[in-house]
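# sharing a model that was predicted from the sequence below.
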Amino acid sequence: MVLPEGFVVPPWYLLVPVVVILGSVIALLWAIEPPVTDRTVLAFAPWMMFGATLHVLYKIDAFPASIEPLFTAPMVYAVTAILAGIVWIVGVFLHVGGLQSTIPRFVGIAGTAFFAVFTMFALFQSLDLGTFEPFWPVISVVIAGIVTAIAWIALSLWFTDVAATTGATGALVVFGHTLDGVTTAIGYDVLAAGEDVPLSLLILEAGEALPTADYIGAGWLFVLVKVALAMGILGLFREYVEEAPRQARTLLALVAAVGLGPAVHNVLLFTVA
C-alpha cells in the first residue's frame, strides 16, 4: 500500500470543476509571473495551516454532506490552493494599482484571517463537545521550536552558505517538517494515535524495534529522519535558489507545505478531538 489511508477521490461533478479552476488559477499566475521571495513564502504559511484546518473540520463532521468531499485528502489541498491563488492574483492587481504596498502583506493578512476564523470555529465546537485538550499540542509546538532552533544553528555553523541562501524559506521548511515529526511522534508514543502514511509507519515501527523504545519511545527516529530530510533538501536546493530563485523558492514552499500542513493538522486534531 503506497497511498495513505483516507485518500478519497470525490465525485466527478466536484472533481472536474476544481481541476478546471485550479488549472486556470495556475495558468494566470504563470502568465503574470508574480515575484517569489522569502516574504512571499512566509505569507503563504497561514494558507498551509488553513488547509490543515479545513481537513480537521471535515474529520469532526463540521461541513454539510453536499460539500464534504471537497475537504477530504487530497482534494482539500486543491481547494486551498485555489483560494490562496485567487488571493495572490488579487494582491498582484491591488499592488499594481497602488492600493497595496506589498503583495506578500495582502496574501499573509488574508491567509491569517481565514486560518484564524476557521480555527476558532473548530476550537469552539470542541469546547461545546468537551473534547478540548491543548496540553500535548502546545508541548509539541514548544519542542518543535527548540529542535528547529538547534537544527538551524547547526546548519548555519556547518553549512553557512545553505542557511544564508535559503533564508527564511529554508527555516520554514525545517520548522514545518520538524513540527510534523514531533506531533507524529507524540501522537504515536503518547496519544496512541494511528499513522495513515505507510512510509511514516515503517519508520515508526523501526524506532519501536530499537532497544531505546522502552525508554524514549519510537517517535524520536521519525523526528530525526524528518529534520535530516528537510536539511538535506535545503542543501540540494542551494545552487537552484542562486540560479533561479523564483522557481526554487516556489518548490521549497511546496516542500514546506508538505510538512507544515500535516503538522498543523495533527496539532489541531489532537486539540479538538
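Happy to help now that I have it.
# going by C-alpha atoms from here, please, whenever you check contacts or count neighbours.
OK.
# show me where this protein has helices.
For the chain, applying DSSP state H gives helices covering 12-32, 38-43, 45-59, 75-96, 103-129, 135-158, 160-189, 198-208, 213-216, 219-243, 245-272.
# identify whichever of the ones you listed lies nearest to Ala65.
helix 45-59 (9.8 Å; C-alpha to C-alpha).
# list the buried residues in that closest one.
45-58 (16 or more other C-alpha atoms under 10 Å).
# if we can go back for a sec, tell me which of the helices of the chain lies nearest to Gly6.
The closest of the helices of the chain to Gly6 is helix 45-59. By C-alpha to C-alpha, the value is 10.3 Å.
# next one for the comparison:
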Amino acid sequence: MNDLSARIDPARAWVAAALAALAALVVGSVVFPRRVYDGFFWRYFWGPVVADGTGSTCARRVGGETRLLDSAVECQQATGIVAEPGYTTVSTLSYAVVLVFALLGVVFFLKRLDIGTRPGFFFALFPFMLFGGALRTVEDASIATLRATGEPAIAFPLSGLFISPFIYFTVFFVTLGALLVSVAAERSGAVSRYEYPLAAIGTLVLAVTVGYLGWLAVTTDVLVFNPAVAIITFGGASVVAALAWVGTERFAPMVNAATGYMGVLVVWGHTVDGIANVLSLDWAEELGLPTYTPKHVVNSAIVDLTGALQPPSVSAAIGTAWPFLLVKIGAALFVVWVFNDEIFEESPQYSMLLLVAILAVGLGPGTRDTLRATFGI
C-alpha cells in the first residue's frame, strides 16, 4: 500500500478525480435528466442563476422545461421544481466542498511554479477579492436596469458568468491569467517580483469594474451614488481591524504571531461583510437605500433567531442583523489565531491559499453588499 501511494502523483490524482466528478455529472444528466440534472444541478445551482439573471421571482422546472415566474404567489403555488435567487443549504455546502477541492488543485499548480509562499502573494491577490464582489454588483446593476427599462445592461445568459457559482470560475480564470503573465514577467527579467504586476492587474480590473458602475450611475437614472455607505463600511472595518490588532498585540500576541498583517486584513474583510449586512438589512430606510433581504443561509438564520429572542422594542431600535457582525469578527479572530508557524511550515502554499480563501468568502460578499448599497441597487 505504501509503495502504491508513493507511485501516485497527487496532481494527476487530483485531475483524475475532477474529471471523474465532471463525467459523473454529465453522464448522470444525460442518462437520468429528471433526477440528476433537474433534481440536483438545476434545482440547486443553475435554476437560482436563471431566476437571478432574468430578474424573476423564481424559476419553475417541469418536464424538462423552464418557466419564469414574477410573483411570490405564483412561486408558492407552483408545482414541480422551483428555484429562487440566492443560496440554499445544499448549494452552500457544495460550494464549500468544491472550494476545498479546488484549493488542493491550485496548491499543486503553485508548487509546480514554485510560488505562493510569501506574504506578498497574499496581498497581491487582495484586489482580485474586491474585484469578485464588484463584478457581482455589475450583474445586480444589469437586473436593476432590466426592471427599470425592460432591457438589461448585460443580457442573460452572458450575465450568468457574474452570478454564483459561475462567477467564481470567471474570477478564477482572470486571476490565473494575471498570475501566469506576472510570473512570466518575473522570469523574463521584466520585473523583480511577480507580485507587483499581479497586484497592478488586479487593481486595474477592479478599477474598470467599479468605473463601469460609476458610469451607469452618471449616465442613467437607475443607479445613484450614496458614498455614506462605503465610508461607514470601510471606515468602520478599518477601526475594528485596528482595535483588534492593538488589543491582540497587547493581551494575546500569539493570535497574530504567524499571520501578522495578513491577519489584520482577514479581520478587516470579514468586518466589511458584517457592517455591510447590518447597514443593508437594518438601516436601509435611514440611509435612503432599497429594501434588502438576507440571501445567505447563516445570515438569514442569525437574523431570524435574533428577531425571535430579542424584544420587539429592541429590534425596532437597533435591528436584528447586528449579531452577524459580532459573529464575523469573532470567527475571523479565531481563524487568525488557528494559523500558526507550524501550519505555514508544513504546507506553505496550501496555508497561504486557505488564508486567501477565508478572506475572499467574507470580503467578496461584503464588497458586493457595500457597492449595491453605495449605488442604490
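That came through, no problem. Keep in mind it's a predicted model, so treat the numbers as computed, not measured.
# ok, back up a step: export the helices of structure 1 as JSON lines, with columns for distance to Pro4 of structure 1.
Shown next, in JSON lines, are those (distance: least, C-alpha to C-alpha, whole Å):
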{"stretch": "helix 12-32", "distance to Pro4 of structure 1": "19"}
{"stretch": "helix 38-43", "distance to Pro4 of structure 1": "27"}
{"stretch": "helix 45-59", "distance to Pro4 of structure 1": "15"}
{"stretch": "helix 75-96", "distance to Pro4 of structure 1": "14"}
{"stretch": "helix 103-129", "distance to Pro4 of structure 1": "24"}
{"stretch": "helix 135-158", "distance to Pro4 of structure 1": "23"}
{"stretch": "helix 160-189", "distance to Pro4 of structure 1": "14"}
{"stretch": "helix 198-208", "distance to Pro4 of structure 1": "6"}
{"stretch": "helix 213-216", "distance to Pro4 of structure 1": "25"}
{"stretch": "helix 219-243", "distance to Pro4 of structure 1": "17"}
{"stretch": "helix 245-272", "distance to Pro4 of structure 1": "12"}
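# quick check: the residue of structure 1 most remote from its centre vs Ala185 of structure 1, distance?
Residue farthest from the centre of structure 1, counting by C-alpha atoms, centre = their mean, is Pro211 at 32.0 Å. Distance of Pro211 of structure 1 to Ala185 of structure 1, computed by C-alpha to C-alpha, to the nearest Å: 17 Å.
# state the distance from the residue farthest from the centre of structure 1 to Ala218 of structure 1.
From Pro211 of structure 1 to Ala218 of structure 1 the distance is 10 Å (C-alpha to C-alpha).
# ok, now Glu242 of structure 1?
Counting by C-alpha to C-alpha, the gap from Glu242 of structure 1 to Ala218 of structure 1 is 38 Å.
# of the two, who's got more company?
Ala218 (24 against 12; other C-alpha atoms under 10 Å).
# am I right that Arg60 of structure 2 sits in a strand?
Yes - Arg60 of structure 2: assigned to a strand according to DSSP: H, G, I helix; E, B strand; the rest coil.
# my guess is it contacts Ile81. True?
Yes - Arg60 of structure 2 lies in contact with Ile81 (C-alpha atoms under 8 Å); the separation is 5.7 Å.
# neighbour count: those two, which is higher?
Per other C-alpha under 10 Å, whichever of Arg60 of structure 2 and Ile81 has more neighbours is Arg60, with 23 against 18.
# any figure for the gap between the more buried one and Gln76 of structure 2?
Taking C-alpha to C-alpha, one finds Arg60 of structure 2 at 11 Å from Gln76 of structure 2.
# number of nearby residues for Ile302 of structure 2?
18.
# aligned partner of it in structure 1?
Here Ile302 of structure 2 is matched to Ile203 in structure 1, going by TM-score structural alignment.
# find the nearest non-adjacent residue to its match, please.
Distances taken as C-alpha to C-alpha, 6 or more residues apart in numbering put Phe222 closest to Ile203 of structure 1, at 6.0 Å, once the chain neighbours are dropped.
# got it, and Asp140 of structure 2?
Ile377 (6.8 Å).
# does that neighbour really touch Ala141, like I thought?
Yes - with contact defined as C-alpha under 8 Å, Ile377 of structure 2 and Ala141 form a contacting pair (6.2 Å).
# which residue in structure 2 lines up with Gly235 of structure 1?
Under TM-score structural alignment, Gly235 of structure 1 pairs with Trp337 in structure 2.
# tally of neighbours for that match?
19.
# ok, it touching Met254?
Yes - counting by C-alpha under 8 Å, Met254 is a contact partner of Trp337 of structure 2 at 7.0 Å.
# show me what Ala253 of structure 1 aligns to in structure 2.
Per TM-score structural alignment, Ala253 of structure 1 is aligned with Val356.
# try Met120 of structure 1
So, by TM-score structural alignment, Met120 of structure 1 is matched to Gly211.
# ok, now Ile103 of structure 1?
Match for Ile103 of structure 1 (TM-score structural alignment): Tyr194.
# now do the contacts for its match.
Tyr194 of structure 2 makes contacts with Leu179, Ser182, Val183, Ala184, Ala185, Glu186, as judged by C-alpha atoms under 8 Å, 6 or more residues apart in numbering.
# tell me how far the third one lies from Tyr196 of structure 2.
Yep, that's Val183 of structure 2 we're talking about. Going from Val183 of structure 2 to Tyr196 of structure 2 by C-alpha to C-alpha gives 10 Å.
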